[in-house]
Structures are given as structure tokens and as C-alpha cells.
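missing the sequence, but the structure's below:
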């Protein structure tokens, strides 16, 4: 019995357009399970699998008003690859973004066509086998505490904990990292980008929700009655969905 981090969920005014951007950015395939829902995953991927964290893009008309607290870091293999990828992403519609990173960092901060910030990292050995997404990064007031919560929730391995950041990865040693970075800004609005978890087996969702509550997760009232997921928040208030059947 476990919980798997299966996808990053993004809200979008134009799901199809944003889906095309991220499919081209990552070299992934595109499908749609329902109107207003775009699913992105590696070509030939058998969902779910810890070798990749997929992306779901969902129609939503609420405006983006603040910097996202959850973003993607993209991996590169060389300085030339980083430069080529930034150029290609700009051609696809990405724009430079200023999140206070300054001028002397080795990574490039961009925003996708709907303003979602992401980073194109310089080559780093730690991300050599993650696939195109190096890490899913979450702003945090206490990275160490968040690593402990999420490490227990997902049964992932904590790799590093420092005062200003923490990282963890699937216990199988595959796929992208989940990282928490200290940020001074408090959370003020619900997250347009959030994590989706899948109980395995799906029929064990009730037990997993009880376990999450014991770890410190809280219920979130977002009108999810009758749908096949429930919404919870981690101890810092970051919303996430636990997928399953509406009857679970």
C-alpha cells in the first residue's frame, strides 16, 4: 500500500495551447481524457510509473496573480544543450521571467505562454538520469519539515536537507526529484500548479487519507464532491489531489 506522485497538475486558460508548448518542450506525447483536460507523458509510457512525473493541464479561468509556489526545473546535459533548449523554448513562446534570481545564476528562468515560471538548469551530475524534468520544486517556509512530510507520505528517500533547501526522490532511484526551497513569501492564494497522488491499490485511498491526516495533511473544501479525487493540503497549505474512484 503506497501513494505515488504521478503528475503535476496545471490550470490553464487554453489547455490545448499550453499542452502543445509543454509537449514540444519535453518531447512528450499528448492525449485528452475529457474536454478541457490535456494529458502529457513520455511516448510509449505506461502510466503510472516512477520513471516520470507526468503533466495534466486542466481548463481554469482564474487569473494568475502571483508567482507560482510550484514549478518545474528542466535538465540539460551540456552548456550547448542548455543554450539550445532556452532558444527553442523562446521560439515556442516562453518569455524571460524575473523571480529575484539576479544576474549571476547559471540557470535560466522562463515563463510558459500562460506565465508559469520554470527553470532551465545548467548541467548537473545529480540530474543525469531524471529525464527532461530534473525536479518539481516547491517554495517552502521550512524545507526540512516539508521533506519529512513528503518523504513519509510518498515513502521517498530524502537525499539532502539544508537550511535553505531539501530534496527527495523515489526510493527506486528513478524519475525527477521533489525539492523544497526556502522562500520568504507567504502562501496567499491556492496553487495553480499542484501535485496529484495515486493510491496503490486505488481501493486503499481511505486508508491513505487517514495516514496523510496523521502526518499533518488537512482537508480542503474546493467543491470536490462527486468527482474522482479529493483535495488535501500539506502542513504549509499547499493543495494536492489524491486520485481514485468517486466511490472510494
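Done, it's in. Fair warning: this is a prediction, and the values are worked out from it, not measured in the lab.

contacts, neighbours, all on C-alpha from now
Noted.

for the longest strand seen in the chain, packing partners?
Counting residues, the longest strand found in the chain (DSSP state E) is strand 2-12. For strand 2-12, the elements it packs on are strand 54-59, helix 143-154, strand 193-200, judged by 3 or more C-alpha pairs under 8 Å, 6 or more residues apart in numbering; DSSP states H and E.

hold the first one in mind and look at this next one:
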């Protein structure tokens, strides 16, 4: 049994506007639109597909007030591409962000609703990931969190140290999922960016949730009410959703 990482879920004041930003930023399209929900994925994409982790934007009333523990790193192929992408993102409404990064080769930006993300300098490891190089999760213990997520999903562990862990889909396509050691802070509100997981066809959502709980996941209440998905938190308190089978 395993789950697929299918999308990064952004909470927003205006899902349609933020969805359009990310579609333009990634060179993707809007593949689904519903009341207060916008799905963004590669052009011609049929969801779900292991070649891409999509972006799902959901409208909520709460303003952005905390540093997000999950962010995207975007891939580039050359120094010129990096500069061009940063300039284009600023034209789309992104703004420079200072998170104490100092003099680094990547550029830190915030999208129009304040979500932080990075435009990386060219790196060989990300040459075939598509526009999203990696989904980065801040954590206190990369080894432990990577062990949980490696067991929760069918993703393969590629690298692990005390400071950093890297996983990727077992199919060897799409972005990486990385856990970066950071100074732990008290978590008092739910994350406004989280991961969504999907059972494989024929697998049972409830059985997968039970399995995740044996791995250390705990139930989470983010005010979701009566919905088809189940909200859990990983061992460090990061919320994620187990969607109903497609």
C-alpha cells in the first residue's frame, strides 16, 4: 500500500487570481475550476500523472500571517534563464523577499499573496524535473520526517543527512520532495501550504489513513467540516490531506 503525492495545496484569498499567477509562472494551464478552487497543471495534463505535482489553490478568508513551512523551488537551465524568469515573475506580480538568505545564488520571491518561493540557479540534479524543481518542507529532523514520508508514499529516498533529505517519485519523473532542517518554532496555526495525497485505484482511503496513523500521523482539524478528504498531520505537525480515490 502507498499513496501518490499529487498536488501542493495553497490557501488564498482569491483562488482564481493566484491560480492564474502560478499557471503563468510555471508555463502551465488551469485544468479545473470550481467554486473557490482552481487546479493548475501542465498543458494537456490528465490528472493524476506522476510526471507532475500540480498546484491546487483554495480560497479561505484568513490572511497570511506566518512563515510557511512548505515552499516551491523553481528550476532554471542557465543563468540567463534564471534572470529572465525572475524578471517575468516580477511582471506577473511577484515581489523580492528577504528571509535572511544573504548572498546566495538563488532568488527568493513572494507570490501576490505572500507565499515564499525560490528561483534556483541551474543545478544538474533538477535538469529533468519540469518547472518545479522541488517541494521543500522545513522540519526539525529530516531523517525522521523523510522516513515517514517514504513509508507514506511510493517515493524513493535519494539522499539523507542530519540537515537534509531528498525523495522523488519511484518513476523517476517530476519534482523532488525535500526536507530541510531549520530552527524549530512553535506551531500555533495550521499551514496555508500543504501536500495532498491520493490512493491508487482500488485502494481504500480509510485503510490508508489507518496505515498512516500507525506510522505516526495524527488527525487534524483545520475547520474542514464534512468533506470527502481526510486531514492528518505528519509527526512534526505538518497537515496534509488524503483524498478520496479518483
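Perfect, I can see it now. Just so it is clear, the model here is predicted, and its values are computed rather than measured.

picking that back up, out of the helices and strands packed on strand 2-12 of the first structure, nearest to residue 210 of the first structure?
helix 143-154 (11.1 Å; C-alpha to C-alpha).

what about residue 122 of the first structure, neighbour count?
Per other C-alpha atoms under 10 Å, the neighbour tally for residue 122 of the first structure reads 20.

which non-adjacent residue is nearest it?
residue 107 (5.4 Å; C-alpha to C-alpha, 6 or more residues apart in numbering).

That neighbour contacts residue 123, correct?
No. In this structure residue 107 of the first structure lies outside contact range of residue 123 using C-alpha atoms under 8 Å: 9.1 Å.

Just give me how far the longest strand of the first structure sits from the chain centre.
In terms of C-alpha atoms, centre = their mean, to the nearest Å, the gap separating the centre of strand 2-12 of the first structure from the centre of its chain is 6 Å.

Comparing it with the second structure, how large is the average distance?
Compared with the second structure after fitting, strand 2-12 of the first structure deviates on average by 0.6 Å (mean C-alpha distance after the TM-score superposition for the first structure).

who's in contact with that strand?
18, 48-50, 52-61, 114, 153-155, 192-201, 208 (C-alpha atoms under 8 Å, 6 or more residues apart in numbering).

repeat for stretch 34-50 of the second structure
Under C-alpha under 8 Å, 6+ apart, the answer for stretch 34-50 of the second structure is 6, 14-16, 19, 22-23, 27-33, 52-59, 169, 171, 173-174.

Could you turn the buried ones of those residues into a ChimeraX selection?
In ChimeraX syntax, the buried subset of the contacts of stretch 34-50 of the second structure is picked out as below (16 or more other C-alpha atoms under 10 Å):
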select :6,14,15,16,19,22,23,28,29,30,31,52,53,54,55,56,57,58,59,169,173,174
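
quick revisit: just put the helices and strands packed on strand 2-12 of the first structure in JSON lines and tack on distance to residue 161 of the first structure.
Converted to JSON lines, these look like this (distance: least, C-alpha to C-alpha, whole Å):
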{"stretch": "strand 54-59", "distance to residue 161 of the first structure": "25"}
{"stretch": "helix 143-154", "distance to residue 161 of the first structure": "6"}
{"stretch": "strand 193-200", "distance to residue 161 of the first structure": "21"}
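
out of the ones you listed, nearest to residue 180 of the first structure?
Here helix 143-154 is closest among these (C-alpha to C-alpha), at 5.1 Å.

Which neighbouring elements make contact with that closest one?
strand 2-12, strand 157-161, strand 165-169, strand 177-182, helix 205-215.

how far away is residue 169 of the second structure from residue 86 of the second structure?
28 Å (C-alpha to C-alpha, to the nearest Å).

wait, residue 198 of the second structure sits on residue 242?
Yes. Counting by C-alpha under 8 Å, residue 198 of the second structure does reach residue 242; the two are 5.8 Å apart.

Name the residues contacting each of these two.
Common neighbours of residue 198 of the second structure and residue 242 (C-alpha under 8 Å, 6+ apart) do not exist.

For residue 198 of the first structure, which residues are in contact?
3, 4, 5, 6, 242, 243, 244.

Oops, could you answer that again for residue 1 of the first structure instead?
Neighbouring residues of residue 1 of the first structure by C-alpha under 8 Å, 6+ apart: 199, 200, 201, 204.

mind checking what the last one lines up with in the second structure?
What that stands for is residue 204 of the first structure. Using TM-score structural alignment, the partner of residue 204 of the first structure in the second structure is residue 204.

Might one say that its match is in contact with residue 243?
No. Residue 204 of the second structure is beyond contact range of residue 243, at 10.5 Å (criterion: C-alpha under 8 Å).

Looking at the two, which is more packed in?
Using other C-alpha under 10 Å, the more surrounded residue of residue 204 of the second structure and residue 243 is residue 243, with 19 against 13.

separation between the more buried one and residue 171 of the second structure?
Counting by C-alpha to C-alpha - residue 243 of the second structure and residue 171 of the second structure are separated by 21 Å.
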